[in-house]
Each structure stands twice: as structure tokens, then as C-alpha cells.
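My questions concern the predicted model and sequence given below.
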Amino acid sequence: MRFLSRRLVMPNDLNYANALFGGRALEWIDEEAAIYAICQLETNFLVTKHIGEISFESPAVQGDIVEFGLATKSVGRTSITVTCLVRNKATKKTICYADDIVFVQVDPETKTPVPHGKTLEMLENQTRDEIRSLNIES
């Protein structure tokens, strides 16, 4: 799993208990997972179809930096399924885990599913090439 993005927990992200509001965490997960899927499939024409199990493990509070780890779980003909782990940057404690986030590529005009032409192997090679071009380790 690669940790690709971070956010600072601000006062307007908190619930009544002064912890990160679950709805805000889900909003961030959907956005981060969508960006990841868009980069993987190299298209902006994706919609969220499904978000599976979501597990909240520990709270985040104002001032915490949370980071989002994302990985491709599977690839279908028109879809990509990703997993997202949200953790505290400083402590590495898991805040939230979202599994089976499914995005489907759609035709921009008809909004109906269309094949994306990618395989899991192609995406793994694409990621390796990208990491190599950036001269960073995975």
C-alpha cells in the first residue's frame, strides 16, 4: 500500500466529541480513492459504484495529520476496486479502513459503463514505471 496524500484535521472537521467526524472521513476517502483510480485508469470519467466494509479503529483530533494509503485490489472490464487505509501520520495508528471501493468508467455523454482496457498486471507495471521515473522506492 502506498501512502499518497495527507490532510490536516481542522476545527470544522470535528464532531461533537472533538474527534474527526466520520462523514468527513468518508468524504475524504471517496475523494482520495477517486483520485487514485483516475490516475490508475488515466481517465476522469469514473463514478463511485460501491463502498464496502468501513471500519473506524481510532479517533483523529484537531491538529492531527492523517494520511491515505491506497492499493488496487482488483480490476474488472469497466471497473477498478481499491482499498483505503487512513492512519495518523505521527503514530501510524489506523483511524479508518475502507475496503472494496468500486469505481466504474462511464461514457461522458451517456453515463453508461465502458471498458477501460486495463488489467491488474498493466496497472502494476504502470506503477512500477512511475515510481522508477520519480526515483523513489515503493
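Received, thanks.

From now on I want contacts and neighbour counts done on CA atoms only, so please keep to that.
Noted.

Quickly find the element holding the residue nearest the centre of the chain.
Nearest residue to the geometric centre of the chain (C-alpha atoms, centre = their mean): residue 33, 2.3 Å. Counting by DSSP states H and E, the element that carries residue 33 is helix 22-41.

which helices and strands does that helix pack with?
For helix 22-41, the helices and strands in contact under the criterion 3 or more C-alpha pairs under 8 Å, 6 or more residues apart in numbering; DSSP states H and E are strand 46-51, strand 65-75, strand 79-88, strand 94-105.

also this one, for the comparison:
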Amino acid sequence: MHFLSRRLVMPNDLNFAGSLFGGRILEWIDEEAYIFAACQLDAKSLVTKHIGAISFETSAYQGDVVEFGLGVKAAGRSSLTVTCVVRNKQTKQTICIADDIVFVHIDADTRKPLPHGRTKEELDAIKLETPT
């Protein structure tokens, strides 16, 4: 799992109870997972097909820094399945796990699935930069 990105929880990210709104974290997960998948495949024509199990473990609050850990779970002919773990940067407590996020590589013109040409083994070998 590579922790690649961070966000600061701001007042407009909170729900009525003062903790990070679940919808906001799902928005962030979809965006972060897309960026990860696009970088892994070196392609920008990807669409989110499916987001599987989502488990909320702990809360995050205003001022917390959350970080996103991403990894390739599987690679199909035109799809890439990603797992995302969101955790509190300071405490390392897991906030949320989103498993089985499936992206499909599409032809930009026809919008039809297009083989991406990568295997899981090739993707696992890619060295990623981790922020300090």
C-alpha cells in the first residue's frame, strides 16, 4: 500500500455532528483512486465502473490531515481494480477502507472498453513516489 496523497479536513467537509462527511470522503476516494489508476496505466480515459465494499472505521475532524493509501488489487484486459485506505496522518488510525474500486480504460472517441496492455505484475513493479 502506497500512501500518496493528503488532504486537510476543512469546515465545509463536516457533517451535522462535526465529523468528516461520508459523502465527502467518498468523493475524495473516487478522485484519488482515479488519479492513481490513470498514473499506473499512463492513461486518462478511465471511468469508474464499480466501488465495492466501503467500511468506515473511525471519524476525522476539522484540522485532521487524512492520507490515502492505494494499491492495485487486480488488472483485467481493460479494467483495473484498486483498493484505497484512508487514515489519519498523525495517529495512523484507519478512517475508511474502500475495496474493489474498478476503473475501465475506454476509447476517448467511441467510449468503448479498450485494452490497457498492462499486467498486475507490471503494475506492481512500478515505483511510486511517496510524499514525506
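In hand now; what should we look at? From a predicted model like this one, the values you see are computed outputs, not experimental measurements.

before we move on, the earlier item: buried residues in the helix holding residue 33 of the first structure?
Judged by neighbour count using 16 or more other C-alpha atoms under 10 Å, the buried positions of helix 22-41 of the first structure are 25-26, 29-30, 32-34, 36-38, 40-41.

With the second structure overlaid, report how far it is off on average.
Averaged over the aligned pairs, helix 22-41 of the first structure sits 0.2 Å from the second structure after superposition, using mean C-alpha distance after the TM-score superposition for the first structure.

Relative to the whole chain's centre, how far out is that helix?
For helix 22-41 of the first structure, the distance from its own C-alpha centre to the chain's C-alpha centre is 4 Å (C-alpha atoms, centre = their mean, to the nearest Å).

Can you check what angle separates that helix from strand 46-51?
130 degrees (axes from the mean of the first three to the mean of the last three C-alpha atoms, to 10 degrees).

How many neighbouring residues does the closest residue to residue 54 of the second structure other than its chain neighbours have?
Closest residue to residue 54 of the second structure in three dimensions, ignoring its sequence neighbours and counting by C-alpha to C-alpha, 6 or more residues apart in numbering: residue 98, at 4.5 Å. If you count neighbours by other C-alpha atoms under 10 Å, residue 98 of the second structure ends up with 21.

The residue nearest to the centre of the first structure contacts residue 85, correct?
No - between residue 33 of the first structure and residue 85 there is no contact, the gap being 10.1 Å when judged by C-alpha atoms under 8 Å.

Show me the common contact partners of the two, please.
By the contact definition C-alpha atoms under 8 Å, 6 or more residues apart in numbering, residue 33 of the first structure and residue 85 are jointly contacted by residue 70.

mind checking which helix or strand residue 121 of the second structure is in?
helix 120-124.

OK, contacts around the counterpart of the residue nearest to residue 54 of the second structure in the first structure?
Per TM-score structural alignment, the equivalent position to residue 98 of the second structure in the first structure is residue 98. Under the criterion of C-alpha under 8 Å, 6+ apart, the contact list for residue 98 of the first structure reads 29, 51-55, 83-85.

Just give me the match in the first structure for residue 58 of the second structure.
Aligned against the first structure - with TM-score structural alignment as the criterion - residue 58 of the second structure pairs with residue 58.

This completes my enquiry, with thanks.
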